[in-house]
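Undergrad: Dropping a prediction and its sequence here:
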Amino acid sequence: MNLIEPILAQAAAITQLRRDIHAHPELCFEEVRTADLVAAKLGEWGIPIHRGLGTTGVVGIVHGRDGGQSGRAIGLRADMDALPMTEFNTFEHASQTHGKMHACGHDGHTAMLLAAAQHFAQHRDFDGTVYLIFQPAEEGGGGAREMIKDGLFTQFPMEAVFGMHNWPGMAVGSFAVSPGPVMASSNEFKITITGKGGHAALPHMGIDPVPIACQVVQGFQTIISRNRKPVDAGVISVTMIHAGEATNVIPDACEIQGTVRTFTYETLDLIERRMREVSEGVAAAFGAQCTFEFVRNYPPTVNTAYEADFCRQVMAGIVGAEQALAQEPTLGAEDFAYMLQAKPGAYCFIANGSGAHRGRYAGGGHDAGPCTLHNPHYDFNDELIPLGATYWVQLAQAWLGHTPPADRPMPGKA
């Protein structure tokens, strides 16, 4: 593994920053303390900053040896927010705020980019500019979208933008990246079936919305199995059904909620249309009314081919070609998708291991639960800090040291 020695030498100090951020998690658009810490460190290292994009976002500006006169620029992004959940770990840097936790590793993402920033500040051996994007509100707030709305790409014009997420279960020392869709769109639905309530002993006197809702949910299964092309990924998950207040009362209404995930808008359009037709048609068949709401949240995360291949070459130079893996698409969602709609780039995975790293803390200090994303036992693996920072540095240096082809594919609709 070819790590940058000065980054290794500074890894212990950056690890302490990571654990400090982990102990003080902040939710969407509330990342004031985290943003203050990031801004303070960038300022300490002589990196000019801009604050306020997307409410709490921070952008660091690092000019190379030419003072940025070449006009070349690259963007590197890390997310800063935590999740609204309670941590079960008991090590020293566990969350100090009940109900808030860094269960997705954004503390580690921030630390890796800070480690790269420190190296950039000390070794400006590149021509052009590196923009360090510390983004708020990835966990449902659309912080990437809000930073773009506030002028991220107009104030800081860049040729391409890159993101990275830790991935539990992959052996430490490996990366994964692929062209095309790598994470899914995230969408929510809420369907209300309104019938006619009454006494549970006299069902013929009313219109029971509960069995109608059950028919609707069953009907959704045929959308995936009979309407969608089998080769096109798509998931409909009904996660909530709410109705009734008493066992002897047929309720007036039943509410169905859940999510839809797809890799393409074509599949999403099909699923939304058929869900509406099934819901309204089944309700009408039983004499009930239907209110159908469908909200499109994050778009699919789609890597442009040239940039994904470029990242793979950089990874191979660090960990070897055999550890620069193909990225298996996941139906999880990521708001870096908004940046990839606006700019060419790639979103990769860096392996976080199986969770054994938690046993190395003094006295143990963690439960035996799984170390998977969005799990109360999760913790970022600090071994990744020098590896991830090395990747960021070498990616930026390589990108700014070559001229990408003008005719390479640009972002398009998935």
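TA: That came through fine. This is a predicted model, so every value here is computed, not measured.
Undergrad: Please make it C-alpha for all contacts and neighbour counts, starting now.
TA: Fine.
Undergrad: what are the ranges of the helices in the chain?
TA: 5-23, 32-44, 106-122, 143-149, 152-155, 209-222, 265-285, 305-319, 336-342, 384-400 (DSSP state H).
Undergrad: if we compare the ones you listed, which one ends up closest to residue 90?
TA: Closest approach to residue 90 among the helices of the chain (C-alpha to C-alpha): helix 5-23, 11.0 Å.
Undergrad: residues of the closest one that come out buried?
TA: Within helix 5-23, the residues that count as buried by 16 or more other C-alpha atoms under 10 Å are 7-8, 11, 14-15, 17-23.
Undergrad: for stretch 339-349, same thing?
TA: Buried residues in stretch 339-349 (16+ other C-alpha under 10 Å): 339-341, 343-349.
Undergrad: Save those as JSON lines, and put in distance to residue 155 too.
TA: Shown next, in JSON lines, are the buried residues of stretch 339-349 (distance: C-alpha to C-alpha, whole Å):
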{"residue": "339", "distance to residue 155": "14"}
{"residue": "340", "distance to residue 155": "17"}
{"residue": "341", "distance to residue 155": "17"}
{"residue": "343", "distance to residue 155": "14"}
{"residue": "344", "distance to residue 155": "17"}
{"residue": "345", "distance to residue 155": "18"}
{"residue": "346", "distance to residue 155": "21"}
{"residue": "347", "distance to residue 155": "22"}
{"residue": "348", "distance to residue 155": "25"}
{"residue": "349", "distance to residue 155": "28"}
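Undergrad: For residue 402, state which of the buried residues of helix 5-23 is nearest.
TA: Using C-alpha to C-alpha, residue 7 is the member of the buried residues of helix 5-23 that lies nearest residue 402, at 23.6 Å.
Undergrad: Starting from residue 261, give me the distance back to the residue nearest to the closest one when sequence neighbours are not counted.
TA: Using C-alpha to C-alpha, 6 or more residues apart in numbering and skipping the chain neighbours, the partner closest in space to residue 7 is residue 386 (5.8 Å). Distance of residue 386 to residue 261, given as C-alpha to C-alpha, to the nearest Å: 34 Å.
Undergrad: Residue 212 now?
TA: Counting by C-alpha to C-alpha - residue 212 and residue 261 are separated by 24 Å.
Undergrad: next, the one to line up against it:
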Amino acid sequence: MSALNELLRSWRHQLHIHPETAFEEVRTAAFVAEKLKEMGVEVFTGIGGTGVIGRLKVGDGEKTVALRADMDAIPLNEEGTAAYKSQCPGKMHGCGHDGHTVTVLGAAKLLSESRDFNGTAIFLFQPAEEPGRGARAMLKDGLLERFPIDEIYGQHNNPALPAGTVNICKGGFASCEDNFKIEIHGRGGHASAPEKTIDPLVIAAQVILALQTIPSRSAAAFEPVVVSCTELFTDGAHNAIPSNVTILGDCRSYSKAAGQLIEKRMREIVAGICEANGATFDFLYTHEFAPTVNWDGPVEAVIRAAGHVLGEDKVDGNCSPFMASEDFGAFLEKVPGAFFFLGGAVGDQSRDLPLHNSRFDYNDDILELGARVFAQLIRERLPK
């Protein structure tokens, strides 16, 4: 094991023991700031709440490239058995943000020691990725005005891909996440006399089925769209037809236009079915995460840099996009850049658990690999 690998492992284990959820990353931010200062990197804190920026300028180059890591944990009780298991009940690094943070710290360490680039490297440590609010909080707090950025790069570990491999694609890489709430108001009554009611449960059933025509009949055939009704609530009882039904759900797509189409058609479908049945409704549709849409040039840059570090055979530059969401997309709406997966699977089912599993643990063996890919990106995008 290299000295760098051993150091990065120890850093990650310290963060893993003390997970902090969205906008509470005070201890984590302090840890990051301390390590950056030890490297001689200029540090700025409190951006977007608990966000941290490290800035390393070398030479006279005018271009600035950022490497982003997310810092927050998830509200889940850890059930693993590692010596560095979470000491915070109900909180754990079950998505690997501890590993992401350390990976960017590792890149900062490599670059601060080698200083073999010309320009400015930004090490961006973001709070609150899980609820999709951290990137926007940093942007709202003047991130790009204070630290103009020409390109930005990020990565997420993927325990379903072989360790030490990179997956990336041009265009839509991670979907947006939109949430909806549909409240249907009918007229309740005794279950024995449905003719005297306006049954919102039957209407809700019609709505739930009809919403599935949006991906199948409203979206283009090759436009990935997912509409999922995930929760149903009523104010009825086993012998009482309810007066009100609430449907909650989640929608996914890869473009703003698709999200707007879903919202428009959903409202039209609900309105039409409710009118046909004599019911009224309330409708709320919110855009939680922007889609993560990779820029072509930065994708090619990731493919080259990862190929140089890992080997060209370890890089898939035309992978399938995925339907989960990542708030890195908010940065890509403002700045050219790219987001990629770094594989972490070791081929052991007992270890290769999915993200957000209560026993998930980041594969420490990929920490140095990720750091070296990021450092190589800086060198190639800011050549001497």
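TA: Received the coordinates, thanks. Computed from a predicted model, the values in this text were never measured in an experiment.
Undergrad: For the two chains, what TM-score is obtained?
TA: TM-score of the superposed chains, computed with TM-score structural alignment, normalised by the length of structure 2, equals 0.96; 383 aligned residues with a C-alpha RMSD of 1.6 Å.
Undergrad: on that earlier part again, go through the helices of structure 1 and name the closest to residue 242 of structure 1.
TA: Closest to residue 242 of structure 1 of the helices of structure 1, according to C-alpha to C-alpha: helix 209-222, at 9.1 Å.
Undergrad: Where does the closest one end up in structure 2?
TA: Aligned by TM-score structural alignment, helix 209-222 of structure 1 corresponds to residues 200-213 of structure 2.
Undergrad: same check, this time on stretch 334-343 of structure 1
TA: Aligned by TM-score structural alignment, stretch 334-343 of structure 1 falls on residues 326-335 of structure 2.
Undergrad: now the end-to-end length of the matching stretch.
TA: Terminal-residue distance, stretch 326-335 of structure 2 (C-alpha to C-alpha): 16 Å.
Undergrad: Then stretch 80-88 of structure 2?
TA: 13 Å.
Undergrad: try stretch 74-82 of structure 2
TA: 18 Å.
Undergrad: Spatially nearest residue to residue 305 of structure 1, not counting backbone neighbours?
TA: residue 179 (4.6 Å).
Undergrad: Structure 2: which residue goes with that neighbour?
TA: Match for residue 179 of structure 1 (TM-score structural alignment): residue 170.
Undergrad: So residue 344 of structure 1 versus residue 278 of structure 1, what's the distance?
TA: 38 Å.
Undergrad: on that earlier part again, return the residues in contact with the residue nearest to residue 305 of structure 1.
TA: When contacts are counted by C-alpha atoms under 8 Å, 6 or more residues apart in numbering, residue 179 of structure 1 touches 302-306, 308-309, 346.
Undergrad: so where in structure 2 does stretch 24-39 of structure 1 end up aligned?
TA: Counting by TM-score structural alignment, stretch 24-39 of structure 1 corresponds to 18-33 in structure 2.
Undergrad: How far off centre is stretch 375-395 of structure 1?
TA: Here the centre of stretch 375-395 of structure 1 is set off from its chain's centre by 15 Å, with C-alpha atoms, centre = their mean, to the nearest Å.
Undergrad: How far does that stretch stretch from one end to the other?
TA: First-to-last residue span, stretch 375-395 of structure 1, C-alpha to C-alpha: 31 Å.
Undergrad: what range in structure 2 does it sit on?
TA: The alignment places stretch 375-395 of structure 1 over residues 357-377 of structure 2 (TM-score structural alignment).
Undergrad: One more: stretch 288-306 of structure 1?
TA: Going by TM-score structural alignment, stretch 288-306 of structure 1 sits over residues 279-297 in structure 2.
Undergrad: Equivalent analysis for stretch 146-155 of structure 1, please.
TA: Across structure 2, the stretch matching stretch 146-155 of structure 1 (TM-score structural alignment) is residues 137-146.
Undergrad: Report the buried residues of that stretch.
TA: Quick answer for stretch 137-146 of structure 2 (16+ other C-alpha under 10 Å): 137-139, 143.
Undergrad: Then stretch 41-51 of structure 2?
TA: 41-43, 45, 47-51.
Undergrad: and if you look at stretch 82-94 of structure 2?
TA: 85-86, 88, 91-94.
Undergrad: ok, of the residues you listed, which one's closest to residue 190 of structure 2?
TA: residue 91 (45.1 Å).
Undergrad: Just tell me what the closest one corresponds to in structure 1.
TA: Alignment note (TM-score structural alignment): residue 91 of structure 2 maps to residue 100 of structure 1.
Undergrad: My understanding was that that match contacts residue 23; is that so?
TA: No. Residue 100 of structure 1 is beyond contact range of residue 23, at 9.6 Å (criterion: C-alpha atoms under 8 Å).
Undergrad: List the residues that contact the nearest residue to residue 309 of structure 2 once chain neighbours are set aside.
TA: Spatial nearest neighbour of residue 309 of structure 2, excluding adjacent residues (C-alpha to C-alpha, 6+ apart): residue 373 at 6.0 Å. Contacts for residue 373 of structure 2 (C-alpha under 8 Å, 6+ apart) come out as 305-306, 309-310.
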